[in-house]
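Enquirer: Need coordinates for the below:
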Amino acid sequence: MSRQVRPVVALYERIADAVHDGTYPPGSTLPSEPRLAAELGVSRPALREALLLLQEDGLLTVRRGVGRTVNAHPPRRGFEHIQPLEEQLSAGAPLRVRGLLRAVEEPTDFTTQHLLAPARAELRFWESVLHGEGLAAALSHEWAAPDDVLERAHPAFGQALREVLRDARDAERTSMLAVLAGASRGFSLTAHSGVTATLLGQRRGAQLDRPADTPAVLITQVVRAGDVPVMAAKHMLPTGAPALPVLQSN
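Expert: Below is the predicted model:
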């Protein structure tokens, strides 16, 4: 899929990554605008716009006489709530889930990386479109870890998936993340995610009834039970989708 990312968005990501990987640690002061622009090889107007966005998102603070400093507790980027996307995106009533595919598939590069799945593993894969007021709001791809992994790390999740799949109509009206959230009382879960600007492309555009060149946000998410990844997902939100808060405090 062809991707085009606005220079300011890409610059925002570069600086945010530098904050989170410790290049600019909490409490540190960023170089001056001229110096930082030279170091990053970008124009000062583009840098200034990216810095303003970083300030709005809580990563940076401007201190008179000091400059821009990295906040002591910068918020994590990404969709960190372990809550179904259809609820996160709703302003009131949750969006409706329409299942496009409920299948078992072999690992992809994405699931091998994030679920640590061996080459011949069998993974449950769900593809869904989320609808609200007649408009397709998001496309979700969700994968569960192999059954043997779930049996050891989160057996209630594996059992809940099997129970939902016994009724095709129920399975087509719920997301995997909703199943996970409902089965996780008593389980300590953590989530980590990333946010990327992209374009829908032909196939996703057709599924969401939007032009292929529609700008979109791609959210990747991995949920762990303890240290074991039990679910991974990709959520595609096109322009015009309901707002999703993507900055959550630790």
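Enquirer: contacts and neighbour counts: CA atoms only from here.
Expert: OK.
Enquirer: Would you check that Glu86 makes contact with Leu95?
Expert: Yes. Using C-alpha atoms under 8 Å, Glu86 is in contact with Leu95, at 4.9 Å.
Enquirer: hey, what's in contact with both of those two?
Expert: By C-alpha atoms under 8 Å, 6 or more residues apart in numbering, Glu86 and Leu95 have these common neighbours: Leu130.
Enquirer: buried sites along stretch 225-240?
Expert: Neighbour-count burial for stretch 225-240 flags 225, 228-239 (criterion: 16 or more other C-alpha atoms under 10 Å).
Enquirer: which outside residues touch that stretch?
Expert: Applying C-alpha under 8 Å, 6+ apart, the contact partners of stretch 225-240 are 111, 114-116, 137-145, 149-150, 153-154, 187-190, 200, 214-224.
Enquirer: try it again with 6 Å
Expert: For stretch 225-240, contacts defined as C-alpha atoms under 6 Å, 6 or more residues apart in numbering pick out 115, 138-145, 188-189, 215-224.
Enquirer: which ones among the residues you listed are found in helices?
Expert: Among these, DSSP state H puts Leu115 in helices.
Enquirer: Now the buried members of the contacts of stretch 225-240.
Expert: Taking 16+ other C-alpha under 10 Å as the criterion, what is buried in the contacts of stretch 225-240 is 115, 138-145, 189, 215-224.
Enquirer: now the other sequence, so there's something to compare against:
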Amino acid sequence: MTMTDRLSFLAAPLARDAGVPLRVQVHSRILDGIRTGALTPGSMIPTETEIGRLLGVSRTVVREALMLLDEDGFIVSRRGIGRFVADAVPEAGLERLRPLEDLLSMPGSVLELRRTQGELQETTSTYIAEELAIPADSAAWFFETVVLRDGQPIALSQEHLPADAPVASLSAGETALSALLDRLGSGVVRFTAGLLGESRAAPLDADPGEPVLIVTQTAKLDGRPIYLAKHMLRAGAGQLSVRQPGQ
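Expert: Have a look, this model is predicted:
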């Protein structure tokens, strides 16, 4: 592929009246080039001057867009050499239901699931009962799993399911969502910043005051709520992406 072919995705002019900042448009254009393979993993990114000339924007605008791509893990900077497409580009993540072990896996790293709890227990939380549409005092499955990458604990997963959910034979090497995935319908994911707290810090051997990203997942089976999970992601867990197509 010639350099002209590689840069063809930059040829179309940017919209100047779309109400979208130029740096965001440049970011999207370059990201499309990475996603479509016009810029392959490990290949060098055109210079700020080249990109600016092709798109008709200033180097400052290009620099801001490239900083965002670097921050998001799509490109890497090598001092004195230039910028390159990352060897492992972050995948589209939460556009569909995916188990936590799939979301956190990385090429060249070993991901391990360590089950710390897995049992039927009385539901004492009104929130859990409401999310699963079960009586507050009924039994429900609770699975707690530590996720380790290359031996380092990076996340804690706590999953809740109704007592009749088909997970009694769940293996230690998978989350409940992984076992149910083929049967589930719609799902919802929510993000919250928080702290680990005493009970969640213990399985991770971490400080209870450590800040984490809390990812809450819910899903239905045949229109019935059947899955609730809270995943506590530590700073080393990496990135989760959600695509947001334009209107």
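Enquirer: now what about the TM-score between them?
Expert: For this chain pair, the superposition-based TM-score is 0.56 by TM-score structural alignment, normalised by the length of the second structure; 158 aligned residues with a C-alpha RMSD of 2.9 Å.
Enquirer: which part of the second structure lines up with stretch 196-204 of the first structure?
Expert: Stretch 196-204 of the first structure corresponds to residues 192-200 in the second structure, going by TM-score structural alignment.
Enquirer: residues of the matching stretch that come out buried?
Expert: Within stretch 192-200 of the second structure, the residues scored as buried using 16+ other C-alpha under 10 Å are 195-196, 200.
Enquirer: First-to-last residue distance for it?
Expert: 15 Å (C-alpha to C-alpha, to the nearest Å).
Enquirer: And stretch 215-227 of the second structure, by the same measure?
Expert: The first-to-last residue distance of stretch 215-227 of the second structure comes to 13 Å (C-alpha to C-alpha).
Enquirer: For Val215 of the second structure, list the residues it contacts.
Expert: Val215 of the second structure neighbours (C-alpha under 6 Å, 6+ apart): 190-191, 230-231.
Enquirer: please redo it, this time with the cut-off set to 10 Å
Expert: Contact analysis of Val215 of the second structure by C-alpha atoms under 10 Å, 6 or more residues apart in numbering lists 100, 157, 189-193, 229-233, 240.
Enquirer: again, but for Glu174 of the second structure
Expert: Contacts of Glu174 of the second structure by C-alpha under 10 Å, 6+ apart are 99-101, 112-115, 145.
Enquirer: Check the offset of the match of stretch 196-204 of the first structure from the chain's centre.
Expert: Put simply, stretch 192-200 of the second structure sits 19 Å off its chain's centre (C-alpha atoms, centre = their mean, to the nearest Å).
Enquirer: what does stretch 235-250 of the first structure give?
Expert: 8 Å.
Enquirer: Would you mind measuring the gap between the ends of it?
Expert: End to end - C-alpha to C-alpha - stretch 235-250 of the first structure spans 22 Å.
Enquirer: Look up how far Thr61 of the first structure lies from Arg35 of the first structure.
Expert: Distance from Arg35 of the first structure to Thr61 of the first structure, counting by C-alpha to C-alpha: 18 Å.
Enquirer: and if you look at Ala37 of the first structure?
Expert: For Ala37 of the first structure relative to Thr61 of the first structure (C-alpha to C-alpha), the value is 18 Å.
Enquirer: Just tell me what Gly151 of the second structure corresponds to in the first structure.
Expert: Residue correspondence to the first structure (TM-score structural alignment): Gly151 of the second structure is matched to Gly134.
Enquirer: do Leu111 of the second structure as well
Expert: Match for Leu111 of the second structure (TM-score structural alignment): Leu95.
Enquirer: again, but for Glu122 of the second structure
Expert: Per TM-score structural alignment, Glu122 of the second structure is aligned with Glu106.
Enquirer: tell me the contacts of the residue lying closest to that match once chain neighbours are set aside?
Expert: With C-alpha to C-alpha, 6 or more residues apart in numbering as the criterion, Glu106 of the first structure has its nearest non-adjacent residue at 5.3 Å, and that residue is Glu122. Contact analysis of Glu122 of the first structure by C-alpha under 10 Å, 6+ apart lists 103-107, 144-148.
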